[in-house]
Every structure is written in structure tokens, then in C-alpha cells.
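*Asks:* predicted structure and sequence below. I'll ask about it afterward.
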Amino acid sequence: MSQASVLTVPADRDTRSTILATGRRVMGAKGFSAVGLSEILGEAGVPKGSFYHHFGSKDAFGEAMLGAYFEDYLREMDLVVTKPGLTGAERLMLYFANWRETQGAMDCQGRCLTVKLAAEVSDLSETMRRALKAGTDGVIARLAAMIGAGVDDGSIRIASTARDVATSLYHQWLGASVMVKILRVEDPFDCAARTTRQMIGQIAA
């Protein structure tokens, strides 16, 4: 490989990462349809040719952006799933405490793409819908792992399968995040936290 090729590969990766990070931030605030490529590229400081070098279309960019978002999100989630010295129930409640902290902000700066974009892009693009499904499946699988570990260590008591409870909890917290945006108060998170504790046997139903 020539010296020029060696230098080009990292530069290409940096440009692609810059475009993705800028798109995540801007679309996380404004939505997918409301943001044009020119705005993303202007914010990123890269020419249009660089965009089409990495992405064939806006939909392809959206798919890649969601993939990168979930890769980062699941990596952070794995730190909670494997956090030593905690019971399964403590790990689960820590995850939802982190959720509340990041999703509760009125301006979450691209950290809540599932809440922000799911309903919009699932109707616009099948590839983006599949990217969302793959990412949310990963979240639910990790929730199920925490719940299963809690059942094993005795900190969680459930009447259904770990997967079913994980799915119900994830759907509940997604709904709570939407309602927080509508109501501009965090009461829906309080309700979700109480219901979560009930579902895992931490408090009486």
C-alpha cells in the first residue's frame, strides 16, 4: 500500500465519522425530514462530494447514522450490564436511572434518536426501520440479560419470561419518554419507575 493510501484511509474514516456525528446531533434536535443534506454538510464543514463518497443517499446515511448510534448506545449499555458488585435488579434500575437522566433533558442533543426518529423514519424508509429494529432488539436482549441475572441472584421476581418483561419495560419507558416531551414534566418517568419496581417484584403491586 502506498503512503498516500495509508494517509487517505484514516482521513476518509474521520470524514465519515464527522458527517455521522453531525447528522446525529442535528437530526436528534430537528428530526430527519426537516434537515437537508446541505445543513448537515455545512455544520460538518465537508463538501457534498464527500457525502456521496460515503453514502449513496439520504436514506443510506440515515441507516448508517442509526447503526452508529446503536453501536455506541449498546456499548455504553454493556458497561451497566456487566457492572461488578451489583445485583441484577440494581443494574436494571441503574440503567433506567441513566435513561431518565439522558432522555429527560428537553434538548437531548442527539442522545435519544429512537424516541426522536422512530415514528417518523419507520414510515419513510424500510432500511431505517430495520436499523431501528436491530438496535432496539439489542437493547431488549440486554434488558432480558439483566432481568435473568436478577432472577438467578434472587433480586428479581417475575411472573413471565425475562424476554417478555424486558420487552414490556422497554415499551413502557419509550412511551414515558414521549409523554415527558408532551407534558414537559418528568412525572411519566416516576410512574415508569414505580411500575418497573412492581414488575420485578421490588414493591407490592
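*Replies:* Structure's in. What do you need?
*Asks:* could you use CA atoms for every contact and neighbour count after this?
*Replies:* Will do.
*Asks:* what's the neighbour count on the residue nearest to V139 when sequence neighbours are not counted?
*Replies:* Counting by C-alpha to C-alpha, 6 or more residues apart in numbering, V139 lies nearest to L74, which is 6.8 Å off, once chain neighbours are set aside. A count of neighbours around L74, defined by other C-alpha atoms under 10 Å, yields 18.
*Asks:* my read is that L74 contacts T136, right?
*Replies:* No: using C-alpha atoms under 8 Å as the test, L74 is too far from T136 to be in contact (9.5 Å).
*Asks:* so where do the helices sit in this structure?
*Replies:* Counting by DSSP state H, one finds helices in the chain at the ranges 3-30, 37-44, 48-54, 58-81, 88-103, 113-124, 126-153, 162-183, 187-199.
*Asks:* can you lay out those helices as TSV showing distance to A205?
*Replies:* Listed next are the helices of the chain as TSV, based on distance: least, C-alpha to C-alpha, whole Å:
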stretch	distance to A205
helix 3-30	36
helix 37-44	48
helix 48-54	52
helix 58-81	26
helix 88-103	17
helix 113-124	28
helix 126-153	18
helix 162-183	15
helix 187-199	5
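*Asks:* how much space between T15 and E126?
*Replies:* Using C-alpha to C-alpha, to the nearest Å, T15 is found at 26 Å from E126.
*Asks:* between those two, which one's more packed in?
*Replies:* T15 (18 against 13).
*Asks:* second one coming, line it up with the first:
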Amino acid sequence: MTITKPKARRGRPPNVEREFTDTREALLRSGMEMLTEQGFATTGIDAILKRINVPKGSFYNYFKNKEAFGQEVLRQYALYFARKLDYCFLNEQVSAMQRISDFVEDAKSGMIKHEFRRGCLVGNLGQEIIVLPDSFRCELENILLDWQERLAVCLRLAVQQGQIPSNSDCDELAAFFWIGWEGAVLRAKLTQDVSPLDTFFPRFCSRNTEVIFLFIFLDDRSKFFYSFIDDWSK
């Protein structure tokens, strides 16, 4: 018996792995967009699939269930947000406090761009924690701790640069920032404007100090200056 060797197909071979990756990434992007707008509990799988025209059967090729999908969306969001923080907090072209201010301004621009429909996924899920699977609790806490540490590093640099008092507890300030930030983002979604962020950030800068930092942006380079005045809140 003669076995006939099949003829090789002409052209480039089909990239099955790429198809898998593209569909999976499309699902995650769709999920991230919807979860930042609506939260986990009220977002159905069907709505996520409809948004990108993916059949329901395909979803279960990549994710065991909605919980597994939500956890992966959260992990991808954490990676995305960590890159955003690094872009701002590790920018050696500007001072430490300017880096934090740049992050705030970028966040304000993002909220305006999306017409205040999207908030912070971590904050959204944190508000739903009572109804979420237990697996989310530890993941959310670890993400927040990671953000705190990234900010604390930037604040320690601010101490070295003489922008905040030398006795500042940078870990405590970083924790305070994210606690207040999530509340400010939520309030901004409610009011449909960035004034809650504008209210929060200056008060964060004066937290546990005897001074108020004034942020003045001048010329095309938006140079950062700060001056100290007595804290009139006493």
C-alpha cells in the first residue's frame, strides 16, 4: 500500500495561535470597557460578546466561566494601569510632585474623553465586593497595595527633592491618596465633572504638613513651581 503524502498548501500557513490571541484579547478589551462602565454584577456575557460579534461558544474556549473571565480582565487592567503609573511616576524629566500632578491631569482628560461613563475598574469592583466571588477580594487588595508602593517611591523622591517635609510618612500618604482618589473618581462620575478631583488633589498635597503646595504651570514646558504659605485650615 502506497501512502500518498498530502501536498503542502500554498501561501503562508494559518496562524491558529494568532486567531486565539486576537479573539481572547478582543474579549478582554470588551470586558474591560463594559466593566469600567457598568461593573461586574450587571454586565452579562451576552452583552460582552455582542459588542464584538463573537459567538457564545467561543467564549468558553478561552474562559471557564464569568468569574475566571472577570479575574483575567482585572489582571489585564492592573497591568495596563501599572504602565500608566510608571509612565507618570518614573518620568525623570520633571520633579516628583509634578509626576503625580501629571497623573491627575491625565486621569481627568480620560474621564472627560469617555464622558464620565468609565471609572476605575478596581474602584468599581471594590464597591461590589459583597456580591463578588471571594476570589476577587485578595486580587483587588494586592493591586491597591501595588499602586500604593509605586506612589510611595515617587513620594520618597519628593522628600529627597525637598518638595515635602523630610518627616513625611510616604507609605501612609500613598495609602491616603488611593483611598481619597477612588472616592473622588466616584464623585466625578456622579457629578459629571472633574471638580471632585480638583478638590481632592490640593488637599492631599497638604496632608499632614504645615504648608499648602501651590501648583503654578508656566510657559510651554509647564514648569512646576511650588511655594509655601501658612496652612489657614488650622
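*Replies:* Received it, and whenever you're ready, just let me know what you need. Only a predicted model underlies this, so the values are computations on that prediction, with no experimental measurement involved.
*Asks:* counterpart of I140 of structure 1 in structure 2?
*Replies:* Using TM-score structural alignment, the partner of I140 of structure 1 in structure 2 is Q148.
*Asks:* what about that match, how many residues nearby?
*Replies:* 22.
*Asks:* so it touches A174, yeah?
*Replies:* Yes: using C-alpha under 8 Å, Q148 of structure 2 is in contact with A174, at 5.1 Å.
*Asks:* contacts only, for V185 of structure 2.
*Replies:* Taking C-alpha atoms under 8 Å, 6 or more residues apart in numbering as the criterion, V185 of structure 2 is in contact with G119, C120, P196, L197.
*Asks:* farthest pair in the residues you listed?
*Replies:* By the measure C-alpha to C-alpha, C120 and P196 form the most distant pair in the contacts of V185 of structure 2, at 14.6 Å.
*Asks:* which residues does the residue most central in space within structure 2 contact?
*Replies:* Nearest residue to the geometric centre of structure 2 (C-alpha atoms, centre = their mean): F81, 3.7 Å. F81 of structure 2 makes no contacts at all, as judged by C-alpha under 8 Å, 6+ apart.
*Asks:* residue in structure 1 paired with it?
*Replies:* Matched to structure 1 by TM-score structural alignment, F81 of structure 2 sits across from Y73.
*Asks:* swap in G123 of structure 2?
*Replies:* Taking TM-score structural alignment, the alignment pairs G123 of structure 2 with V115 from structure 1.
*Asks:* hmm, A176 and that match touching each other?
*Replies:* No: counting by C-alpha under 8 Å, V115 of structure 1 stays clear of A176, with 9.9 Å between them.
*Asks:* how much space between the match of I140 of structure 1 and C205 of structure 2?
*Replies:* According to C-alpha to C-alpha, Q148 of structure 2 and C205 of structure 2 sit 16 Å apart.
*Asks:* what's the answer for D22 of structure 2, then?
*Replies:* 43 Å.
*Asks:* so which of the two has more stuff around it?
*Replies:* Neighbours were counted for D22 of structure 2 and for C205 using other C-alpha under 10 Å; C205 has more, 19 against 12.
*Asks:* for the aligned residue in structure 1 for that one, what are its contacts?
*Replies:* C205 of structure 2 maps onto R197 of structure 1 when the alignment is built from TM-score structural alignment. Residues in contact with R197 of structure 1 (C-alpha under 8 Å, 6+ apart) are I203.
*Asks:* what about R197 of structure 1, distance to F96 of structure 1?
*Replies:* Counting by C-alpha to C-alpha - R197 of structure 1 and F96 of structure 1 are separated by 11 Å.
*Asks:* equivalent analysis for A119 of structure 1, please.
*Replies:* Taking C-alpha to C-alpha, one finds A119 of structure 1 at 22 Å from F96 of structure 1.
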